[in-house]
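*Asks:* Pasting the sequence and the predicted model now:
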Amino acid sequence: MSTNFCETATRVLDIEAKAITGLKTYINQDFNDACQLFFNTRGRVIVSGMGKSGHIGNKIAATLASTGTPAFFVHPGEASHGDLGMITQSDVVLALSNSGETEEILKLLPVLKRLGIAIIAMTGNPDSTLAKLADIHLCARVEQEACPLGLAPTASTTAALALGDAIAVALLEARGFSADDFALSHPGGSLGRRLLLRISDVMHDGSQIPLVDEQATISAALLEISRKGLGMTGVLNAQGQLAGIFTDGDLRRILDQRIDIHQTLIVSVMTRNCVTIRAEMLAAEALKIMEQKKINALMVVNAEKVPVGALNMHDLLRAGVL
C-alpha cells in the first residue's frame, strides 16, 4: 500500500495547530487565578501526571523552574509509595490528566486535600472527577487527536504543553525575570556562554588595543592594524578619547581615490561617530550590534569615551557566542 507521508504530516500539523489555537477559548479567569496562585505560593509548583501526561508534566516543570518559578515533577505512582513526603503544605500541585480520571492521580487527592495543598487540574474534560475536585481547572480540551484511531495522545499532549508554556511565560513576565536571571539557571553549554559572557571577558585590552593618534598617517594606521590583527584601529583625539575608527573596509574604499597613504592623515579618512560598546555589556549584545550594523569589529570605551578594549567577530566565535 502506498502512503503519502507528506500529506499525512500536513494533516497532523493542521490538527495540532487547530488544537493550540482552540485553547484561546479557555484563557479566562480560571487561567488568571491559577497563575496568581502559582505566583503567590511560598513553596514550589509540584507537577504530576501519568504516561504521556507525565512526560508533558516533566517538561512543564522544567520550563517553570528555568524561568523563575521553583518547580519539579513528582510521579503519581511513586508519590503514593512515599514520594508524597516531597510535597509540603506551602506547595501548589498542578495535576495533568487528559481524561481527568487517571487513577493514580485521583488517589493522591484525599491526602493533598487533607494537607490543605491547593490543586490545579489541567484536563481535557471539565466534567471529570479531577476537574471537579481541583481548586482550579484549566481546560485543555481538543476536538480530535491527530492519531486517526483517536487513541495515541497527540493533539491533546501538544495542547497541554502549549498551555504549560503559556503559564510559564505569564509568570516570567509577572516576575520581571531577566536574561541575567535566566543565565543563573543555565550556566552550562553554549547557552550559558551566550548569557554569561561579558565584553570584558572576550575583548583585547591593554597593549593589544589597536590605537593611533589622529595626527598619524594612513600608513601608520595600517601598520597598527597589521600588528594588532583585529582588522581595524581606533583613532584618538588630543584628550585620549576615541575620535573615530579606521578598518580594512575603509582602506578598500579609499584605494580608488589615489590617496597618498604616507602623507594623508588618518583623521581625514576615518569613520567618525563610530559604533562602540561598554565592557560590562553582554557579549551577546556585541553580536547583535555587529549583525544589525553589518560590521565585524567594535571598540570598547568607558563612560569618558576612552578606549579600554577592542574585539571582532572572530573573538565572539572563539568564545562560543556565535
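*Replies:* Happy to help now that I have it. Keep in mind that this is a model prediction, so the values were computed, not measured.

*Asks:* C-alpha from now on. contacts and neighbour counts both.
*Replies:* Fine.

*Asks:* and the longest helix along the chain, what does it pack onto?
*Replies:* Looking across the chain with DSSP state H, the single longest helix is helix 155-175. In terms of contacts (3 or more Cα pairs under 8 Å, 6 or more residues apart in numbering; DSSP states H and E), helix 155-175 is packed against helix 5-22, helix 29-40, helix 51-66.

*Asks:* Run through the strands of the stretch 51-200 of the chain in chain order.
*Replies:* Here the stretch 51-200 of the chain has its strands, by DSSP state E, counting those that start in this stretch, at 71-73, 92-96, 118-123, 136-139.

*Asks:* and the angle from the second one to helix 29-40?
*Replies:* It refers to strand 92-96. On the basis of axes from the mean of the first three to the mean of the last three Cα atoms, to 10 degrees, strand 92-96 is oriented at 140 degrees to helix 29-40.

*Asks:* before we move on, the earlier item: distance to residue 201 and mean neighbour count added to the strands of the stretch 51-200 of the chain, as a markdown table?
*Replies:* Formatted as a markdown table, the entries for the strands of the stretch 51-200 of the chain read as follows, by distance: least, Cα to Cα, whole Å; neighbours: other Cα atoms under 10 Å:
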| stretch | distance to residue 201 | mean neighbour count |
| --- | --- | --- |
| strand 71-73 | 33 | 22 |
| strand 92-96 | 41 | 27 |
| strand 118-123 | 45 | 26 |
| strand 136-139 | 46 | 24 |
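
*Asks:* and these as CSV, adding distance to residue 318?
*Replies:* As requested, those are exported to CSV (distance: least, Cα to Cα, whole Å):
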stretch, distance to residue 318
strand 71-73, 35
strand 92-96, 43
strand 118-123, 45
strand 136-139, 46
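
*Asks:* right, so of these, which gets closest to residue 252?
*Replies:* Taking Cα to Cα as the criterion, strand 71-73 is the member of the strands of the stretch 51-200 of the chain that comes nearest to residue 252, at 56.4 Å.

*Asks:* In stretch 298-314, which residues are buried?
*Replies:* 298-301, 305-313 (16 or more other Cα atoms under 10 Å).

*Asks:* Restricted to strands, list the residues you listed.
*Replies:* Taking DSSP state E, the ones among the buried residues of stretch 298-314 that sit in strands are 298, 299, 300, 301, 307, 308, 309, 310, 311, 312.

*Asks:* okay, now the residue lying closest to the last one once chain neighbours are set aside: neighbour count?
*Replies:* Yep, that's residue 312 we're talking about. Nearest residue to residue 312 in three dimensions, chain neighbours excluded: residue 297, at 3.9 Å (Cα to Cα, 6 or more residues apart in numbering). By the measure other Cα atoms under 10 Å, the count of residues near residue 297 is 23.

*Asks:* Next one for the comparison:
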Amino acid sequence: MSVKPENLSEMFDFRRSAKAVLNIEKQAIEGLHQYLDETFVRACQLMLSCAGKIVVTGMGKSGHIGNKIAATLASTGTPAFFLHPGEASHGDLGMISAGDLIIAISNSGESDEILALLPVLKRRGIPLICMTGNPTSTMAKEANVHLCVRVEQEACPLGLAPTSSTTATLVMGDALAVALLEARGFTADDFALSHPGGSLGKRLLLRVGDLMHAGDLLPQVGIDATISQALLEVSSKGLGMTAVVDADGLLAGLFTDGDLRRILDLRVDIHSTSIAQVMTANCVTVRPEMMAAEAVKLMETKKINGLLVVDADKRPLGAFNMHDLLKAGVI
C-alpha cells in the first residue's frame, strides 16, 4: 500500500534519523585523532618535498572525495589535480610526470582500477600515499605511506552506502591540506591569487589604489577657495566631497556634502566664506596599498561615506566612496 507524502511525516521521524547520522559521523571524525601519528607526519613531509604535482585518484564515491581533496590542495598552495583511475589505465597515466606523487583513495583498499595502476607507478618510481579503511589491504601494503581512515560504522543503516567513511576521508584530506598550508607559510594574499574571480577574489586582491578616482577625476580645491567654489568641485566630480590642499599641494582638509548641510543651518555666506573656515582639518585618510576590504571596515567604523587617498607626504592621490566599493563588488 502506497503512503501519501503528506502523511509520511506523521509516520516517520525525519529529525531522529538525521540526528543519528550526525552523531555517527561525528564519532567517525573524532576517531581520526588516533591516526594522526608518525605516518601522518611522513605523508605531509612526502607531499611537502614533492617537486611536481599531487595526483589524487579514487573510484566511485572515493573519487568524488578525491576530486574535492585535489581542489582543496590546489587552492591552498599545493599543486594538485584529480585523475580518474579507470581513464588512467587507458592513456591518462601520461598526465603523471617524474617528481609527481599519487594519493590513492579506497575504503576497502582493494579497488581493482587502482590496483591495476600500482605496477606501473612502482616501475616509474612515483611515491604513493594510500588512504583506506583497511590497514591490511593490498593498497595499504604497497603504499609508501598508508593513512588509515577506518570508521566503526557507516551512517547508512544498511551499512552499504559510503557515508561516515567518505566524511572521514574528506576530513583527513582537509587535515593534510591545512597542515601543508601552514608549513608553507601560505598567506591570504597567496590564497587570493588562486581565487581571482568572484567576490572572494575582489575582497582579497583589490586595493584602494585600484578603485580610487585619480588625476583629473580627483576632487580638489585650494585652501583659499570659497565654499561656492568647493561646491562646484564636489558637484562636478560626483563623489560627495573634495580635498582641500595648501599652496604646496599637501592635504589641508576635507569638505563633504554633509559639511554643507551643517553650514547651511548656520546661514553662512557660501560666496564669501573661505573653505578653510568650514572644512574638516584632521580628516581620515588611507594609503593606496590598503586592501579595499580594510577600507570598508574603516568607513563603517568611522561612519563615513568616502575617503581620500594620500601618499607618505599627505599629498592627495585619489578619492573613493561606498558606491565605488559596491560597484567593484567589495561589498
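*Replies:* Yep, it's here. Just so it is clear, the structure is predicted and the values come from calculations on it, not from any experiment.

*Asks:* ok, back up a step: please pull up the equivalent of the residue nearest to residue 312 of structure 1 in structure 2.
*Replies:* For residue 297 of structure 1, the aligned residue in structure 2 is residue 306 (criterion: TM-score structural alignment).

*Asks:* same check, this time on residue 115 of structure 1
*Replies:* In the superposition onto structure 2, residue 115 of structure 1 corresponds to residue 124 when matched by TM-score structural alignment.

*Asks:* which residues does that match contact?
*Replies:* Contacts for residue 124 of structure 2 (Cα atoms under 8 Å, 6 or more residues apart in numbering) come out as residue 98.

*Asks:* who's sitting farthest from the centroid in structure 2?
*Replies:* residue 272 (53.5 Å; Cα atoms, centre = their mean).

*Asks:* secondary structure element for that residue?
*Replies:* No secondary structure element spans residue 272 of structure 2, as it lies outside all helices and strands (assigned by DSSP states H and E).

*Asks:* correct me, but residue 46 of structure 1 touches residue 89?
*Replies:* No: when contacts are counted by Cα atoms under 8 Å, residue 46 of structure 1 is not listed as touching residue 89 (11.2 Å).

*Asks:* So which of the two has more stuff around it?
*Replies:* Summary of the neighbour comparison: residue 46 of structure 1 and residue 89, criterion other Cα under 10 Å, with residue 46 having more neighbours (22 against 14).

*Asks:* The more buried one looks like it's in a strand, true?
*Replies:* Yes: according to DSSP: H, G, I helix; E, B strand; the rest coil, residue 46 of structure 1 belongs to a strand.

*Asks:* In structure 2, what sits opposite it in the alignment?
*Replies:* Aligned against structure 2 - with TM-score structural alignment as the criterion - residue 46 of structure 1 pairs with residue 55.

*Asks:* How about residue 185 of structure 1?
*Replies:* Match for residue 185 of structure 1 (TM-score structural alignment): residue 194.

*Asks:* Tell me if I'm right that that match and residue 78 touch.
*Replies:* No: under the criterion of Cα under 8 Å, residue 194 of structure 2 is not in contact with residue 78, lying 11.0 Å apart.

*Asks:* okay, those two: which has more neighbours?
*Replies:* Looking at residue 194 of structure 2 and residue 78 with other Cα under 10 Å, you find the greater number of neighbours at residue 78, namely 22 against 13.

*Asks:* Span of stretch 220-239 of structure 2 from start to end?
*Replies:* Stretch 220-239 of structure 2 has an end-to-end distance of 11 Å (Cα to Cα, to the nearest Å).

*Asks:* For it, buried residues please.
*Replies:* 220-231, 233-234, 237, 239.

*Asks:* if I look at the match of residue 115 of structure 1, how far off is residue 113 of structure 2?
*Replies:* Spatial separation of residue 124 of structure 2 from residue 113 of structure 2 under the definition Cα to Cα is 18 Å.

*Asks:* And residue 301 of structure 2, by the same measure?
*Replies:* As judged by Cα to Cα, residue 301 of structure 2 and residue 113 of structure 2 stand 57 Å apart.

*Asks:* More neighbours: those two, which one.
*Replies:* For the pair residue 301 of structure 2 and residue 113, the greater number of neighbours falls to residue 113 (17 against 9), based on other Cα under 10 Å.

*Asks:* got a list of what that one touches?
*Replies:* The contact partners of residue 113 of structure 2, by Cα under 8 Å, 6+ apart, come to 59, 85, 86, 89.

*Asks:* Quick one: map residue 283 of structure 2 onto structure 1.
*Replies:* In structure 1, the residue matched to residue 283 of structure 2 (TM-score structural alignment) is residue 274.

*Asks:* Let me know how buried that match is, in neighbour terms.
*Replies:* One way to gauge burial is a neighbour count; for residue 274 of structure 1, by other Cα under 10 Å, it gives 14.

*Asks:* which one is it nearest to, not counting chain neighbours?
*Replies:* Taking Cα to Cα, 6+ apart as the measure, residue 274 of structure 1 lies nearest to residue 244, with 5.9 Å between them; neighbours along the chain are not counted.

*Asks:* For the alignment partner in structure 2 of the one you found, give its distance to residue 221 of structure 2.
*Replies:* Matched by TM-score structural alignment, residue 244 of structure 1 corresponds to residue 253 in structure 2. In this structure, residue 253 of structure 2 lies at 10 Å from residue 221 of structure 2, with Cα to Cα as the measure.

*Asks:* what's the overlap in contacts for the two?
*Replies:* Shared contacts of residue 253 of structure 2 and residue 221 (Cα under 8 Å, 6+ apart): 243, 244, 245.

*Asks:* In the residues you listed, which residue is surrounded by the most others?
*Replies:* Ranked by the number of neighbours (other Cα under 10 Å), these place residue 243 first, at 30 neighbours.

*Asks:* and that residue, helix, strand or coil?
*Replies:* Look at residue 243 of structure 2: counting by three-state DSSP, its state is strand.

*Asks:* list the contacts for it?
*Replies:* Per Cα under 8 Å, 6+ apart, neighbours of residue 243 of structure 2: 219, 220, 221, 251, 252, 253, 254, 255, 308, 316.

*Asks:* now with 7 Å?
*Replies:* Residue 243 of structure 2 makes contacts with 219, 220, 221, 251, 253, 254, 255, as judged by Cα atoms under 7 Å, 6 or more residues apart in numbering.
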